[in-house]
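Participant: got a predicted model here, sequence first, then my questions.
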Amino acid sequence: MSNPVDQEQSQAEPKRRKSLPIWVIALVAALVLAGVGFGAYQVFFADDTAAPGECASVSGTDDAAKLTIVDCAEKSATFKVALKKDKAETSCPEGAYRELRDEKNLICLMPNFVAGTCYESDEANQAFKVGSCESPEAIKITKVINGTTDPSGCPNSNGLGYPEPKTVFCIETPGVS
C-alpha cells in the first residue's frame, strides 16, 4: 500500500519535461540554414539553361524566342544544344547554328536531325520540322556521321557539317526529280 504523503507529493509536483539536447537543436538549425542557402543559390546563381547535348524546341522569333528543353525523341525536338558560351561571346562557330541569348549565355543550336527522316522548313522558328518526303521542299537525312565535319562520307558528298560538336548530316532531296 502506498503512503498518502507520497501520493500528495507526486500529484503536487508537475512532471518535468526533458529539454532537447543542444546538439539536436544545432543540427536542425544547420539543416534549415543549408536549405535556405541552397534555395538562394538556385534563385540567384544557378544556371538553369540548356546544357550541350540536350534537345529543345524554340517558339517565337528573334529576341522573343523561347527555348524549351524536351526529350530528344519528341517530334517538337527540332534543335539540339551544340554549345553554351558566355553572353560576351560574339557568335557561334562557323556553321548553320541558330543563336539564342539569355541573361547569361549565348546558346548555339544545331538541328536534331534523325537518319531516315524527312524534314520541311519551319520558317517561323528558323528550323526544320518533321515532314512528308513527298513535299517538293523536303530534305531527307540519309545518315548522321559523328566525330567529323567532312561530308565525303555522304552520297555525292552532299552533307551539312557542324564543327562543334563535330557532326555531318547527309542530305538528299526526295521530292526533287
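Facilitator: Done, it's in. Residues are numbered from 1 along each chain as shown.
Participant: when you work out contacts or count neighbours from here on, use the C-alpha atoms and nothing else.
Facilitator: Noted.
Participant: and the longest helix for this protein?
Facilitator: Identified as the longest helix of the chain according to DSSP state H is helix 22-44.
Participant: one more structure, for comparison:
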Amino acid sequence: MNFPGARLLARVVFALVAVAAVVVAMVGCSSSESSGNTADSAKVGGCLDGIKGATVDVQAGSVDCSSDKAVYKIAQTADKKGACSTDYTEAGVAGGSAFLCLVPNFKQGSCYSENPASGFKPVACGAAEATFRVVKRVDGEADELLCGQDADSFRLIAAAPKATYCLAKPKA
C-alpha cells in the first residue's frame, strides 16, 4: 500500500542526512588542517631541528634556538613554492600547502653533516659523517673577509637575518 507523500518525506530525510554528512566532513578536514603543521604554527624567528627531504614537521621539529639541536631558523613563511630568497633553504610544511624559508643556525665550535636529502644535522666532530666545523659565527653581517686563516670555506646569508659562517674540516 502506498501512502501519498511518503516518497517526498523519504527524499527530504535523505537530503538532510546528505547535507549533514558533507558538513561533518568539511568541519573535520578543516580542523585537522588547522591543528596540523601549517605555517601559522611556525613562527618567524623560531627554530627547527631539521628537515626531511623537502618537508618540515613543524610540530615535531620546533626547538629552542639556543639548543644545539636547532639547525634551522625560520626567516620567512610563504604561500607558494619558489618565493624564498636564494640564500634560504625552502621546505614545505608537512600536511599543508605553506612553505618555510630557512637559514642555518649553526653554533660556533660545533660540527655538522650535510646531506642533500635531509639537510644539516649536528654531529660529533670526530664522527665519520661530519662534513664541516663552524670556526666562527658572525651575526648581522655577510662578509667572507670576516673569516680568519683557520677557515677554509664560508657560508654567507646576505638576506635578513644576515650571517657569516666560517667553516673548516672537522677535527678527527
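Facilitator: Ah, there it is. All of these numbers come straight from a predicted model, not from anything done at the bench.
Participant: still on that earlier bit, past the longest helix of structure 1, which element shows up next along the chain?
Facilitator: Going down the chain from helix 22-44 of structure 1, the next helix or strand is strand 55-59, by DSSP states H and E.
Participant: so who does the most centrally placed residue in structure 1 touch?
Facilitator: In structure 1, the centroid-proximal residue (Cα atoms, centre = their mean) is Ala50; its distance is 3.4 Å. For Ala50 of structure 1, the contacting residues are 69, 81, 84, by Cα atoms under 8 Å, 6 or more residues apart in numbering.
Participant: quick check, nearest of those to Val114 of structure 1?
Facilitator: The closest of the contacts of Ala50 of structure 1 to Val114 of structure 1 turns out to be Val81 (Cα to Cα; 15.0 Å).
Participant: the closest one -> structure 2?
Facilitator: In structure 2, the residue paired with Val81 of structure 1 according to TM-score structural alignment is Ile74.
Participant: hmm, who's touching the host helix or strand of that match?
Facilitator: Ile74 of structure 2 belongs to strand 72-78 when assigned by DSSP H and E. The set of residues external to strand 72-78 of structure 2 that reach it, using Cα under 8 Å, 6+ apart, is 39, 42-50, 65, 84, 88, 98-106, 160-161.
Participant: filter those residues down to the buried ones and hand me the ChimeraX line.
Facilitator: Here the buried members of these are turned into a ChimeraX selection, burial being counted by 16 or more other Cα atoms under 10 Å:
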select :39,42,43,44,46,47,48,49,50,65,84,88,98,99,100,101,102,103,104,105,106
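Participant: before we move on, the earlier item: what is the burial count for the match of Val81 of structure 1?
Facilitator: Neighbourhood size, Ile74 of structure 2 [other Cα atoms under 10 Å]: 22.
Participant: just the one 4 residues further on next, same as before
Facilitator: A total of 17 residues lie near Ala78 of structure 2 under the criterion other Cα under 10 Å.
Participant: count of neighbours near Gln11 of structure 1?
Facilitator: 10.
Participant: that one -> structure 2?
Facilitator: Alignment note (TM-score structural alignment): Gln11 of structure 1 has no counterpart in structure 2.
Participant: quick one, helices of structure 2?
Facilitator: Listed in chain order, the helices of structure 2 (DSSP H) span 6-34, 58-61.
Participant: got JSON lines for these, with distance to Pro122 of structure 2 and mean neighbour count too?
Facilitator: What follows is the helices of structure 2, written out as JSON lines (distance: least, Cα to Cα, whole Å; neighbours: other Cα atoms under 10 Å):
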{"stretch": "helix 6-34", "distance to Pro122 of structure 2": "31", "mean neighbour count": "12"}
{"stretch": "helix 58-61", "distance to Pro122 of structure 2": "14", "mean neighbour count": "17"}
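Participant: redo those as TSV? Include distance to Arg137 of structure 2.
Facilitator: Converted to TSV, the helices of structure 2 look like this (distance: least, Cα to Cα, whole Å):
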stretch	distance to Arg137 of structure 2
helix 6-34	37
helix 58-61	23
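Participant: for Gly28 of structure 2, give its distance to Val19 of structure 2.
Facilitator: Note on Gly28 of structure 2: its distance to Val19 of structure 2, by Cα to Cα, to the nearest Å, is 14 Å.
Participant: what segments of structure 1 are strands?
Facilitator: In structure 1, the strands defined using DSSP state E lie at 55-59, 66-70, 79-86, 98-101, 105-111, 118-122, 127-130, 139-146, 159-163, 166-172.
Participant: contacting residues for Lys129 of structure 1?
Facilitator: 75-76, 78, 119-122.
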